[in-house]
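Asks: Have a look at this prediction, sequence included:
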Amino acid sequence: MIHGCDTCWVTTLLLARHGLTRLTGPVLAGRTPGVHLTEEGRAQAEALAVRLAGVRLDAVVSSPLERCRETAGPLVWQRGLELVTDERFVECGYGAWTGRPLKELAEDPLWPVVQAHPSAVTFPGGESLAEVQHRAVAAVREWNRRLGEKGVYLVCSHGDVIKAIVADALGLHLDQFQRITADPAAVTVIRYARLRPFLLKLNDMGELRLPKDSEEKDGGENLTGSDAAVGGGPGTT
């Protein structure tokens, strides 16, 4: 039997993908420097801050790339928080694939492996997707420990990084992470309890509300904070 702090929630993580850039969609931007949000992307960043206005945030963390820092900017300005960058949330190192059109990459022999067996992929001159997941999940675990019980924080990162974190939270093999979607400026919410994570929202574009206190039990059916709600429960958000 688990005792003590397992009677409450531990940490709530909000994952936001950066807004649109001129490369988002047709080109694999990767770690290309100087890629800024477009006018539409800036509007998405402003809207993100509005959508999260009712959510308490103890920290806002970002990939060091410009498009993520610009997406998180309105959030930190609105709340008077410091924007912290963490290299472990940076985009995948796509190596020789960086900056190339996706239509062109789709003809590369590595493309079907990326689609069907991503755990085996190391990009030429770059990083493996397994390494991406390892560093990103390690960063999440460290931030969870740093913020502790009742902590709520947002990480602004990139599509493959977010998908890798979600796959880990769901207990999915990395080869299944292509089944997960992370759209520009969409928010995913994961609550980390002592026994298991809970995926509360995935790829959400609406106004977000969380329980007043992240450790609240949900209508009494969650007896330990790590228990799943048998039958579904009355809802947590």
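Replies: Here it is on my side, so go on.
Asks: contacts and neighbour counts: CA atoms only from here.
Replies: OK.
Asks: Skipping adjacent residues, who's closest to residue 112 in space?
Replies: Nearest non-adjacent residue to residue 112, counting by Cα to Cα, 6 or more residues apart in numbering: residue 106, 7.9 Å away.
Asks: and the one you found, how many neighbours does it have?
Replies: When neighbours are counted by other Cα atoms under 10 Å, residue 106 registers 12.
Asks: do you know how far it is from residue 119?
Replies: Counting by Cα to Cα, to the nearest Å, the gap from residue 106 to residue 119 is 18 Å.
Asks: what does residue 107 give?
Replies: Distance from residue 107 to residue 119, by Cα to Cα: 20 Å.
Asks: the more surrounded of these two?
Replies: residue 119 (19 against 10).
Asks: So the more buried one is in contact with residue 133, correct?
Replies: No: look at residue 119 against residue 133 with Cα atoms under 8 Å: they stay out of range, at 9.6 Å.
Asks: How many residues are close by residue 160?
Replies: Neighbours of residue 160 under the rule other Cα under 10 Å: 20.
Asks: which helices and strands does the longest helix along the chain pack with?
Replies: Secondary structure of the chain read by DSSP state H shows that its longest helix is helix 129-147. Helices and strands touching helix 129-147, by 3 or more Cα pairs under 8 Å, 6 or more residues apart in numbering; DSSP states H and E, are helix 159-170.
Asks: Can you name the next helix or strand after the helix it packs on?
Replies: strand 187-192 (DSSP states H and E).
Asks: residue ranges of the helices in this structure, please?
Replies: Along the chain, the stretches classed as helices by DSSP H are 39-51, 66-79, 102-105, 111-116, 129-147, 159-170.
Asks: Use this one as the comparison:
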Amino acid sequence: MSGTRTATLVLVRHGLTPLTGSALAGWTPGVHLDERGRAQAARVGARLAPIRFDAIVSSPLERCRETAQAIADAAEAAPAITVDERFGECHYGEWTGRPLAELAHEPLWQVVQSHPSGARFPGGESLAETAHRAVAAVRDHNTRLTEHTEHPVYLVCSHGDVIKAILADALGLHLDQFQRLNADPCSLSAVRYTAFRPFLLRLNDLGESLSGLQVGGAAGSTDAVVGGGAGEG
């Protein structure tokens, strides 16, 4: 990106599924939005309807493609959805599909919490690899879109840990600090990339309830939720 050109990235996490917040879905096939998730996707689609997107990009996983489709359906005129595997969920390997309550007792859990840049999931990938591919994808889309439009705005529908990694990079944070960020289901975050630096425009914006500000239950835990959690609703 050069000169006065900018690219604005809107990041939306997929809506709720039957596994969100209870198990680590990862790349498990056939995990679709449930009734709650479809309602969330419709609401965020209505919020984003006034925005003209130059591109809509999705993780290949069903829950993201369904969320992206709901956003596209709400728009007056939306580009065709493209799929980029680099925005896919972290490959959790042998952790895939296991209950989060069970995983919290694994020795690796504390590494994921306190030193995520050093965490590699057994039989899967490291969080550093996940972050690298996702950030590289953002750079590629920024470059391609600004070649044709001076100030493109595009949407990426992805997953909690992937979104947090992209946001940490935009904020200049080391990956070990990405657990300080939240990306709730169907929340939107936004970053404007310029030739010199990114600017964070929105972070975990749900545009509705403030219930998450009331500490209690899981909200009082010191652990970050691996995979992103189910939010406060």
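Replies: Received it, and whenever you're ready, just let me know what you need. As the structure is a prediction and not an experimental result, all values here were calculated from the model.
Asks: residue in the second structure matching the residue nearest to residue 112 of the first structure?
Replies: Aligning on TM-score structural alignment places residue 106 of the first structure opposite residue 104 in the second structure.
Asks: Residue 127 of the first structure too?
Replies: So residue 127 of the first structure corresponds to residue 125, using TM-score structural alignment.
Asks: ok, now how distant is its match from residue 131 of the second structure?
Replies: 10 Å.
Asks: who's more crowded, the two?
Replies: Counting neighbours by other Cα under 10 Å for residue 125 of the second structure and for residue 131 shows that residue 131 has the greater number, 25 against 15.
Asks: from what I can see that one touches residue 159, true?
Replies: No: taking contacts as Cα under 8 Å, residue 131 of the second structure lies outside contact range of residue 159: 11.7 Å.
Asks: Pull the contacting residues for residue 61 of the first structure.
Replies: By Cα atoms under 8 Å, 6 or more residues apart in numbering, the residues touching residue 61 of the first structure are 83-86, 153-156.
Asks: Could you find the counterpart of it in the second structure?
Replies: So residue 61 of the first structure corresponds to residue 57, using TM-score structural alignment.
Asks: For residue 156 of the second structure, see how far away that match is.
Replies: Distance, residue 57 of the second structure to residue 156 of the second structure, using Cα to Cα: 5 Å.
Asks: re the thing from before, can you lay out the helices of the first structure as a markdown table showing distance to residue 57 of the first structure?
Replies: Output for the helices of the first structure, formatted as a markdown table (distance: least, Cα to Cα, whole Å):
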| stretch | distance to residue 57 of the first structure |
| --- | --- |
| helix 39-51 | 11 |
| helix 66-79 | 9 |
| helix 102-105 | 36 |
| helix 111-116 | 35 |
| helix 129-147 | 11 |
| helix 159-170 | 19 |
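Asks: now for these, which one comes closest to residue 8 of the first structure?
Replies: Residue 8 of the first structure sits nearest to helix 129-147 of all these, at 14.1 Å, using Cα to Cα.
Asks: which residues touch the closest one?
Replies: 10-11, 58, 88-89, 92, 118-122, 151, 161, 164-165, 168, 174, 192.
Asks: Can you flag the buried ones in the residues you listed?
Replies: Neighbour-count burial (16 or more other Cα atoms under 10 Å) applied to these gives 10-11, 88-89, 92, 118-119, 121-122, 151, 161, 164-165, 168, 174, 192.
Asks: Show me which of those is closest to residue 73 of the first structure.
Replies: Taking Cα to Cα as the measure, residue 73 of the first structure lies nearest residue 89 of these, at 16.3 Å.
Asks: Contacts only, for the alignment partner in the second structure of that closest one.
Replies: Here residue 89 of the first structure is matched to residue 87 in the second structure, going by TM-score structural alignment. Neighbour list for residue 87 of the second structure: 58-60, 133-134, 137, 156-159, 162 [criterion: Cα under 8 Å, 6+ apart].
Asks: Which residue, other than its chain neighbours, is closest to residue 87 of the second structure?
Replies: Leaving aside its sequence neighbours, residue 87 of the second structure sits nearest to residue 59 (Cα to Cα, 6+ apart; 4.9 Å).
Asks: Pull the number of nearby residues for the one you found.
Replies: For residue 59 of the second structure, using other Cα under 10 Å, the count is 22.
Asks: just the one 3 residues further on next, same as before
Replies: The tally of other residues near residue 62 of the second structure (other Cα under 10 Å) stands at 18.
Asks: That one touches residue 28, doesn't it?
Replies: No: applying Cα under 8 Å, one finds residue 62 of the second structure not in contact with residue 28, separated by 9.7 Å.
Asks: From residue 47 of the second structure, how far out is the aligned residue in the second structure for residue 136 of the first structure?
Replies: In the second structure, residue 136 of the first structure lines up with residue 134, judged by TM-score structural alignment. Look at residue 134 of the second structure and residue 47 of the second structure: by Cα to Cα, they are 25 Å apart.
Asks: With residue 101 of the second structure instead?
Replies: Computed as Cα to Cα, the residue 101 of the second structure to residue 47 of the second structure distance reads 34 Å.
Asks: Likewise for residue 161 of the second structure?
Replies: In this view, residue 161 of the second structure and residue 47 of the second structure are 23 Å apart by Cα to Cα.
Asks: how about the contacts of residue 61 of the first structure in a markdown table, adding distance to residue 201 of the first structure and neighbour count?
Replies: As requested, the contacts of residue 61 of the first structure are arranged in a markdown table below (distance: Cα to Cα, whole Å; neighbours: other Cα atoms under 10 Å):
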| residue | distance to residue 201 of the first structure | neighbour count |
| --- | --- | --- |
| 83 | 23 | 16 |
| 84 | 24 | 15 |
| 85 | 24 | 18 |
| 86 | 23 | 17 |
| 153 | 14 | 21 |
| 154 | 13 | 22 |
| 155 | 14 | 26 |
| 156 | 15 | 29 |
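Asks: Nearest to residue 99 of the first structure among those residues?
Replies: Distances from residue 99 of the first structure to these, taken by Cα to Cα, are shortest for residue 156, at 21.1 Å.
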